[in-house]
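>>> this one's structure only:
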């Protein structure tokens, strides 16, 4: 049995930063006392159309949600799990039962207390939301319910779920009030969310602005935070600025203070700019890459998937279309993710080898350069969602050219976020540009669950293994198996650069590089 009492359970190193201070510390904080007051001007590229932390999936909105809700645990930037709304916890021998002691004195914005019973109701509700909670419900796979005894709540699972402790830290599993649970999902999306976080929704105008106001009486952040009371900021004002180059110009000219989603094509404009700090941290989870569809279409043939992987010149992709801070992917998982396995030897370009594989699969060169089989061209679509991944279009266009060199015709298929995720879920695609973030090797199952029974078995073994070292060994086997079967064609290490003006002090990022704004104060 594992117990944590006002301490940490060490998992493994997660995302770290190369800009803006040391990981897990208040980035860029100077000598002197923090100053209360002021409004942080925060830019996001687009509106997801929902602000409920349990329902969102785009990274800026995950970050907004983090300011509104607290979770049972907190995973810091070093990957350590700290107590938060839970003061301690125990895990049974086979990781099927997790008992949390709920911290005393915590209240929601409406004044009602946080109890073990309301925590149970939150988890029951999220487990029933299904696809409506795209980040929360996968964490609760196998959840069979919770039991309450005094100020403790025990979450039970029908199968080993070693990753659940880490999952209990994510914003999607943040705790909300009973009044919030009683509202419709649409009402919650519109901003009627009452959490325990340091900020509350004051106004949400879709496709225009979000205003978060400081909540008075906040006194229960993770113990590692310097600020143990109310947030310093009076408010946070979110502006939607679709054009990344315009947003960079705005932060350089002091029109906004914080940019969460700097696109790859704009990163070089802002790195090392005076008056601006850039957090260049690598994202945990998977690397950016092209997910393949092994269920139908041309990509159902392993030889075609292998040919696509061999046709890709990753060095050219990064050098020609990405930024100076980007690097080629050395495997499926991020180098900063627990359980990362270096699979660089499986990611070498081999145009001749790609052609030979396609020959073996029966795809012969056609008169126009596109291979054919049974009179049909080897034509595939590369799906990507817009606007978030629109900046990757130059990279995708270069991939088109590289695939054309081996006789594969690739068409780009931009889709909405909702369309793309639904098509991935139903295997209605050929290739899909994407990535998944979670500071745990189980992210493989979050993305590739259902791809292959053998891979599912390996990931089940990861979930059943309580020992971190052994768990990572099994995760490495799973990564190699997934790469041998080319369920992902990794392209580049997923970095998520964020920038803030030098007046913004005390920024702290968690393992997924989500900022905690309760620590932030404005020096001017």
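Okay, I see it. All figures in this text were calculated on a predicted structure; none of them were measured in a lab. Residues are numbered from 1 along each chain as shown.

>>> C-alpha only now, for contacts and for neighbours.
Will do.

>>> and the residue nearest the centre of this structure?
Taking C-alpha atoms, centre = their mean, the centroid of the chain lies closest to residue 437, which sits 3.0 Å from it.

>>> what sits closest to that one if chain neighbours are left out?
residue 285 (4.2 Å; C-alpha to C-alpha, 6 or more residues apart in numbering).

>>> one more: residue 122?
residue 175 is the one closest to residue 122 (C-alpha to C-alpha, 6+ apart), at 6.3 Å.

>>> go on, residue 108?
residue 196 (4.5 Å).

>>> now for residue 89: which residues touch it?
2, 3, 4, 5, 98, 99, 100, 101 (C-alpha atoms under 8 Å, 6 or more residues apart in numbering).

>>> narrow those to just the buried residues.
The neighbour count (16 or more other C-alpha atoms under 10 Å) marks 4, 98, 99, 100, 101 as buried among the contacts of residue 89.

>>> what about the helix or strand where the second one lies, distance to the chain center?
Using DSSP states H and E, the element containing residue 98 is strand 97-102. For strand 97-102, the separation from the chain centroid amounts to 25 Å (computed by C-alpha atoms, centre = their mean, to the nearest Å).

>>> again, but for stretch 161-175
With C-alpha atoms, centre = their mean, you get 13 Å for stretch 161-175.

>>> can you give me the end-to-end distance of it?
End-to-end distance for stretch 161-175, by C-alpha to C-alpha, to the nearest Å: 20 Å.

>>> residue 28: neighbouring residues, count only.
18 (other C-alpha atoms under 10 Å).

>>> likewise residue 480?
Other residues near residue 480 number 19, with proximity taken as other C-alpha under 10 Å.

>>> name the residue most distant from the centre of the protein?
Taking C-alpha atoms, centre = their mean, the residue of the chain most remote from its mean C-alpha position is residue 367, at 44.0 Å.

>>> tell me the secondary structure at that one.
Following DSSP: H, G, I helix; E, B strand; the rest coil, residue 367 is assigned to coil.

>>> second one coming, line it up with the first:
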């Protein structure tokens, strides 16, 4: 069976490579002498060529306001400009807005806008169009941007928009710097429905350096240079149009097929390089570009509302029974670092990560066994699982199918489930379609769910544990997968969300991290990072502050 599975995988990879050979465009190279960013030496960028990029999945929706998606963020960053931009040091710079003023009560933001920007369909950017975009969460249901708290948008004049919030939101300016707030052409928003925006990326008309040229559902999206682009933020490496003529992004789920295409020069860059394959990419002459994410780690959210995790002893016992270090080493060859808290290092404001919590918990089978005894799970059934009052210690793990291949999380999840049998836990992993995932969690029938949230502001590391983020009946955008309702965390969350003083926000964020660990509400596993493989002719690749791929604007191709 093992041999047959391996052969089938190889045949699948070969088929994908054949398709790539038939459909991929060749990159037109121009003479150059070096490379671009990061650890590479500087060189003079050249224009022209098509970048052939292989992504692991197609985005579940093409509307950035609707569902956060790593792949969509990477694509939308090339199509849409943002109102503000975040610099490498975590500060915010002008984007489509040249400046902004905030009222003393933190409820009113007045944006002064650029007057030289036009959308890819030729329509103008102005305060009226920005109001259309900011009005969307007021008029549409199910938008993730509703959490920004906008209640009213007022056009002062063509270049000035006043935005009123229902509550102070310390991360509002950050939110406007992310691809979660794509600024669409007003013409598109007027002429098309939200459902059409979600389904068809040809309606993704922004003011960014690339525009959509072609799209084949389930196969690829092609971006072409916007020749009129001349309003790049100061955070970029150049001004004027992009260097590349086109970017062809193909959706190739099989990691080995992506790696094979890169090694055979049928692709210039690939996303989601599995850690175990990094030596293979390097041996074939490729480069590995990587950056740790900020925001939350990949973590397990435990549901404390129903048995057995309604007992703190069982929650802590479950954590103590997981050999995180050993599992990361076996699944990822040690490439991913262990996460110690529910906030990642370098998450702004700097200092939010509580370093004192490092090594505050560890793999401890003896302590786990003692806690299970204290919780009443003193018997063992014929299959080796702990029992209490004749009932097996079973953990139902709800899994979002969209993300099981991200970072080989399927393999990690299976390894965790298998390893826990020794401690007496039966772990059952049940996959759900993304569209039904939140609604399933809202039923309060699961014991465990996993997640990670990349965001360059500490507020997002607390939101997954706040009562107001619990998924509702019928779905929605709730990200509190453990259905946790804790007054102490809610109070700290309110302060972090509303207070603009970094010292206050840091102190409250650290309180939350400690409480989550003390109570066993979640188990941090590893620090996610973006791992991109490229051929030697690819230069100028950048990552944003979160650690996702930024736009292809500065990328250029050499020989």
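Nice, thanks for sending it over. Remember, predicted model here, so these are calculated numbers, not experimental data.

>>> TM value for the aligned chains?
Overlay of the two chains. TM-score (TM-score structural alignment, normalised by the length of the first structure): 0.89; 495 aligned residues with a C-alpha RMSD of 2.1 Å.

>>> picking that back up, translate the residue farthest from the centre of the first structure into the numbering of the second structure.
Residue 367 of the first structure maps onto residue 381 in the second structure, with residues paired by TM-score structural alignment.

>>> tally of neighbours for the nearest residue to that match once chain neighbours are set aside?
Among residues not flanking residue 381 of the second structure along the chain, residue 387 sits closest, at 6.6 Å (C-alpha to C-alpha, 6+ apart). Neighbourhood size, residue 387 of the second structure [other C-alpha under 10 Å]: 19.

>>> and residue 393 of the first structure, by the same measure?
Residue 393 of the first structure has 15 nearby residues by other C-alpha under 10 Å.

>>> ok, now which ones touch the aligned residue in the second structure for it?
In the second structure, the residue paired with residue 393 of the first structure according to TM-score structural alignment is residue 410. Applying C-alpha under 8 Å, 6+ apart, we find residue 410 of the second structure in contact with residue 404.

>>> just checking, residue 410 of the second structure is part of a helix?
Yes: with three-state DSSP as the criterion, residue 410 of the second structure is assigned to a helix.

>>> tell me how far it lies from residue 297 of the second structure.
For residue 410 of the second structure, the distance to residue 297 of the second structure - C-alpha to C-alpha - is 16 Å.

>>> got it, and residue 534 of the second structure?
Distance from residue 534 of the second structure to residue 297 of the second structure, by C-alpha to C-alpha: 25 Å.

>>> what do you get for residue 364 of the second structure?
For residue 364 of the second structure, the distance to residue 297 of the second structure - C-alpha to C-alpha - is 21 Å.

>>> more crowded one of the two?
Shown here are residue 364 of the second structure and residue 297; by other C-alpha under 10 Å, residue 297 has more neighbours (28 against 14).

>>> how close does the equivalent of that one over in the first structure get to residue 436 of the first structure?
Under the alignment (TM-score structural alignment), residue 297 of the second structure maps onto residue 287 of the first structure. Distance, residue 287 of the first structure to residue 436 of the first structure, by C-alpha to C-alpha: 8 Å.

>>> so where is stretch 74-90 of the first structure in the second structure?
Stretch 74-90 of the first structure covers residues 85-101 of the second structure once aligned (TM-score structural alignment).

>>> in that stretch, which residues are buried?
For stretch 85-101 of the second structure, by 16+ other C-alpha under 10 Å, it's 85, 86, 87, 90, 93, 94, 95, 96, 97, 98, 99, 100.

>>> the second one and residue 174 touch, don't they?
The reference is to residue 86 of the second structure. Yes: with contacts counted by C-alpha atoms under 8 Å, residue 86 of the second structure reaches residue 174, the gap being 7.2 Å.

>>> what do the two both touch?
Taking C-alpha under 8 Å, 6+ apart as the contact rule, residue 86 of the second structure and residue 174 both touch residue 92.

>>> where do the strands sit along the stretch 301-450 of the second structure?
379-380, 386-388, 391-392, 394-400, 426-432, 448-451 (DSSP state E, counting those that start in this stretch).

>>> between these, which one is closest to residue 7 of the second structure.
strand 426-432 (25.5 Å; C-alpha to C-alpha).

>>> so where is the closest one in the first structure?
Under TM-score structural alignment, the match for strand 426-432 of the second structure is residues 409-415.

>>> ok, average deviation of the matching stretch from the second structure?
On superposition with the second structure, the mean distance recorded for stretch 409-415 of the first structure (mean C-alpha distance after the TM-score superposition for the first structure) is 1.7 Å.

>>> and for that stretch, what's in contact with it?
The contact list for stretch 409-415 of the first structure (C-alpha under 8 Å, 6+ apart) reads 370, 377-386, 396-397, 400, 403-404.

>>> quick check: buried residues in that stretch?
Across stretch 409-415 of the first structure, burial judged by 16+ other C-alpha under 10 Å covers 409, 410, 412, 413, 414, 415.

>>> identify the residues contacting the closest residue to residue 105 of the second structure other than its chain neighbours.
Closest residue to residue 105 of the second structure apart from its sequence neighbours, by C-alpha to C-alpha, 6+ apart: residue 168 at 7.3 Å. Going by C-alpha under 8 Å, 6+ apart, residue 168 of the second structure touches 105, 106, 107, 497, 498, 499.

>>> so what does residue 168 of the second structure match up with in the first structure?
Under the alignment (TM-score structural alignment), residue 168 of the second structure maps onto residue 160 of the first structure.

>>> one more: residue 146 of the second structure?
Per TM-score structural alignment, residue 146 of the second structure is aligned with residue 137.

>>> thought its match was touching residue 129?
Yes: if you go by C-alpha under 8 Å, residue 137 of the first structure and residue 129 touch, sitting 6.9 Å apart.
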